[in-house]
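J.: have a look at this fold, sequence not included:
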């Protein structure tokens, strides 16, 4: 007598996570490609556009911990439905901004909504995946997020470009682009809320065999914010610091990188720059999935999951800093952007391990820990978009100093990883 097949409902959970990651980065990166048109129409300077970029970053940072903690308290189903609906509304509002302050306010509330995304996806993964599958799931998630962002410049460039002889483009005003992307989020939120349950044992599609594979993931006990445990842990401090440094450099790719290409390589056309703007996030996705796929083998070779994460973090972020340093010495657009892309690939070798460490170290406090780590990352992400134009203004529009700061940030992140021990447990 054959046993009934094991259900695979957790694959549907991964599908929802992947599609949300794509929507998240599409909505987030869209503004960088539309920025020149928005600046021209609204009469904004670079520094004023930097206010809009950094408003998102600060809101994203400030609401990470509340968003993650709320997921621990009431579950990711309710939180994700609400925050996705919220940021989709303000994606649309971004396109309809009429001056600087309406744009800044829209981006702030957009960031407030997106803050709850990845901590609650991580909480859902903690509930739905056995520990052996979590880093692989995070690798697939971040591959999707990066590639969603990677192809957004090309997609938005095509949507904005005017069609004509020998050209392809929809010729849409940027307002309609933001409207279309906002509606995608609304569809996702309604579909997810209808299907998802916070725990697999409460879902009708999950068989007893799949429950046995997943194991017990219901964490009982106090879900209050564990500030004492967080602040007493060196691993937590280092997770916060490495994510700050990683995000400081990473936000260059999703904010000022198209402007950098336009000013550094003036001989290229708009679509050529849009293609090159895809490179860092495309390569970053490769780094994320490589980390997810290689982790199991490296765990055996190095002797533990904690060592694998540490070495991928140290070597990945160190190599990222080196590649950015090399990119500054290269004069041709393709070679320089390829080096920047490799920097993104190497830095993202640390990404799945960072979120996997939050799941293992955090336990029932996963939402709080991952939210606090992402909060620190977004502080770096909020500082970078504002620092870039200020440095340019102080150096006669010289991009070399900014690139050097991004490289140093990666090197500091590599040092942090040397002190991270993901065998530590906050909930024991």
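T.: Everything's here; your move. Computed from a predicted structure; not experimentally measured.
J.: can we go C-alpha only for contacts and neighbour counts from here?
T.: Will do.
J.: wait, residue 340 touches residue 278, no?
T.: No - using Cα atoms under 8 Å, residue 340 makes no contact with residue 278, being 11.2 Å away.
J.: any shared contact partners between these two?
T.: With Cα atoms under 8 Å, 6 or more residues apart in numbering applied, the contact sets of residue 340 and residue 278 do not overlap.
J.: quick check: closest non-adjacent residue to residue 33.
T.: For residue 33, ignoring the flanking residues on the chain, the nearest one in space by Cα to Cα, 6 or more residues apart in numbering is residue 153 at 5.6 Å.
J.: element containing that neighbour?
T.: Using DSSP states H and E, residue 153 sits in helix 131-160.
J.: give the buried residues for that helix.
T.: 131, 133-160 (16 or more other Cα atoms under 10 Å).
J.: excluding its backbone neighbours, what's nearest residue 285?
T.: Among residues not flanking residue 285 along the chain, residue 143 sits closest, at 3.8 Å (Cα to Cα, 6+ apart).
J.: ditto for residue 62
T.: residue 375 is the one closest to residue 62 (Cα to Cα, 6+ apart), at 6.5 Å.
J.: for that neighbour, give me its contacts.
T.: 60, 61, 62, 63, 64, 65.
J.: which one of the residues you listed is nearest residue 185?
T.: Of all these, residue 185 sits closest to residue 60, with 17.4 Å by Cα to Cα.
J.: just the element for the closest one, please.
T.: Element membership of residue 60 [criterion: DSSP H and E] is helix 46-62.
J.: now the strands for the protein?
T.: Here the chain has no strands by DSSP state E.
J.: grab the most central residue of it for me.
T.: When Cα atoms, centre = their mean is applied to the chain, the residue found nearest the centroid is residue 145 (6.3 Å).
J.: presented hereafter is structure B, for comparison with structure A:
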């Protein structure tokens, strides 16, 4: 069924807005853990070591289950998988505040991480099916702002609930919110083929594969050309980003002699750069790197390493230089993440009729998320042995490794006998 331009635009806006709000809301059940750690330590006598294990209980299944359960969305459908997983995430954390047992906390966080693992791959799969191929990077880049905005919103809600009602309340209201949004997703987040709608500007393989079942195994997914290189790049980007999230305030406080308030507030400059970078990079890739998006993301990944190097070298030059290079580091690090972790693996998963977009996105992001819980002990060892400069050199090296991985993927793409659809811009009027 072909819709008028205005009717299709309304449907696209609905899918984009529902997906953006729903995925941003998942952070309302991730961020509170960091907010209430002090309360758990003082009220329940949970040790710092155990608090670290709570992080692992959430992040480890989130990473592993993305890789192992990615094909679920391709077999059951992204709308059902995304909606049900949001509801399960809300149910798992609704009773968190009623418990005082460390092992029960671990169990609930494990269930939450497992449920949320399937949210990003399936929202990416649906989003990719609704928009024409030659605006794919723009849409994915704009959509990626939900992850960074959701983190800020999730922290703000948790702080408000903690200070107003106490730490035991911080998960209940967000859990109810996620359950309600999960129901809305089930009602509104349809694929085009579920509504028998044809989206103009979609490659034939991508459009037709959405109604078939994916039969690829986990090992077969790894053999898809470029996928392993993209996964390595996402691993490096996420590891660097979480290093900055977890260690930047301490660096500003101890090394650059910021006050506690200044360190906390100024550290958000990196996240602000991430929001801007995510929103802008897709537009830039579609306009300046049409058909060569991997080269564009390779350049951005390399520039993130350069920005970190300049931030380290100019650390004593004052707040203005600190702000500039932190902003650029955040923009060039977070900007490519949505493209490498969403647009490109989704495209690879739908090529040649594979219908494995959710599986490939899950595989790439799951592998990348391994870096989020490995960075803590690694950075701790490096900072202890080599100081703050060692930490920054480690992040710079990781950034350039990611750059090399993306460059290798771009070389592989150039040698493929069959071109990826975005190499030949479609002339169909875009919606």
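T.: Sure thing, it's come through. Computed from a predicted structure; not experimentally measured.
J.: that older thread, alignment lookup: the residue nearest to residue 285 of structure 1 to structure 2.
T.: Aligning on TM-score structural alignment places residue 143 of structure 1 opposite residue 145 in structure 2.
J.: and what of residue 65 of structure 1?
T.: Using TM-score structural alignment, the equivalent of residue 65 of structure 1 in structure 2 is residue 67.
J.: its match and residue 368 touch, don't they?
T.: No - between residue 67 of structure 2 and residue 368 there is no contact under Cα under 8 Å: 9.9 Å.
J.: returning to what we had before: quick check: the helix holding residue 60 of structure 1 compared with structure 2, mean distance?
T.: Helix 46-62 of structure 1 differs from its equivalent in structure 2 by a mean of 2.2 Å after superposition (mean Cα distance after the TM-score superposition for structure 1).
J.: list the contacts of that helix.
T.: 35, 39, 100, 103-105, 107-115, 255, 374-379, 381-386, 389-390.
J.: let's see that with 7 Å instead.
T.: 103-104, 107-108, 110-112, 114-115, 375-376, 378-379, 381-383, 385-386, 389 (Cα atoms under 7 Å, 6 or more residues apart in numbering).
J.: try stretch 27-39 of structure 1
T.: 45, 91, 149, 152-153, 156-157, 174, 181, 254-256, 258.
J.: which of the residues you listed sits closest to residue 209 of structure 1?
T.: The nearest member of the contacts of stretch 27-39 of structure 1 to residue 209 of structure 1, counting by Cα to Cα, is residue 149 at 36.6 Å.
J.: contacting residues for the nearest residue to the closest one once chain neighbours are set aside?
T.: Of all residues not flanking residue 149 of structure 1 in the chain, residue 25 sits nearest, at 4.8 Å (Cα to Cα, 6+ apart). Residue 25 of structure 1 is in contact with 145, 148, 149, counting by Cα under 7 Å, 6+ apart.
J.: can you show me which of those carry over to structure 2?
T.: Compared against structure 2 with both residues aligned by TM-score structural alignment, their matches' Cα atoms under 7 Å, those retain 148, 149.
J.: for the contacts of residue 25 of structure 1, give me JSON lines that also has distance to residue 294 of structure 1.
T.: Output for the contacts of residue 25 of structure 1, formatted as JSON lines (distance: Cα to Cα, whole Å):
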{"residue": "145", "distance to residue 294 of structure 1": "19"}
{"residue": "148", "distance to residue 294 of structure 1": "22"}
{"residue": "149", "distance to residue 294 of structure 1": "23"}
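J.: what's the closest of the contacts of residue 25 of structure 1 to residue 418 of structure 1?
T.: Nearest to residue 418 of structure 1 among those, with distances taken as Cα to Cα, is residue 145, at 26.4 Å.
J.: thinking again about what came up before, for the residue nearest to residue 33 of structure 1, what are its contacts?
T.: 30, 33, 274, 277, 278.
J.: and the first one, what's its match in structure 2?
T.: Which is residue 30 of structure 1. Match for residue 30 of structure 1 (TM-score structural alignment): residue 32.
J.: same check, this time on the last one
T.: Aligned counterpart of residue 278 of structure 1 in structure 2: residue 268 (TM-score structural alignment).
J.: next, count neighbours for its match.
T.: Residue 268 of structure 2 has 20 neighbouring residues, counting by other Cα atoms under 10 Å.
J.: how much space between it and residue 323 of structure 2?
T.: Separation of residue 268 of structure 2 from residue 323 of structure 2 (Cα to Cα, to the nearest Å): 10 Å.
J.: now do residue 24 of structure 2
T.: From residue 24 of structure 2 across to residue 323 of structure 2, the span is 26 Å (Cα to Cα).
J.: quick one, which of those two is more surrounded?
T.: Neighbour comparison, residue 24 of structure 2 and residue 323: the larger count goes to residue 24, with 22 against 19 (by other Cα under 10 Å).
J.: nice, that's everything, thank you.
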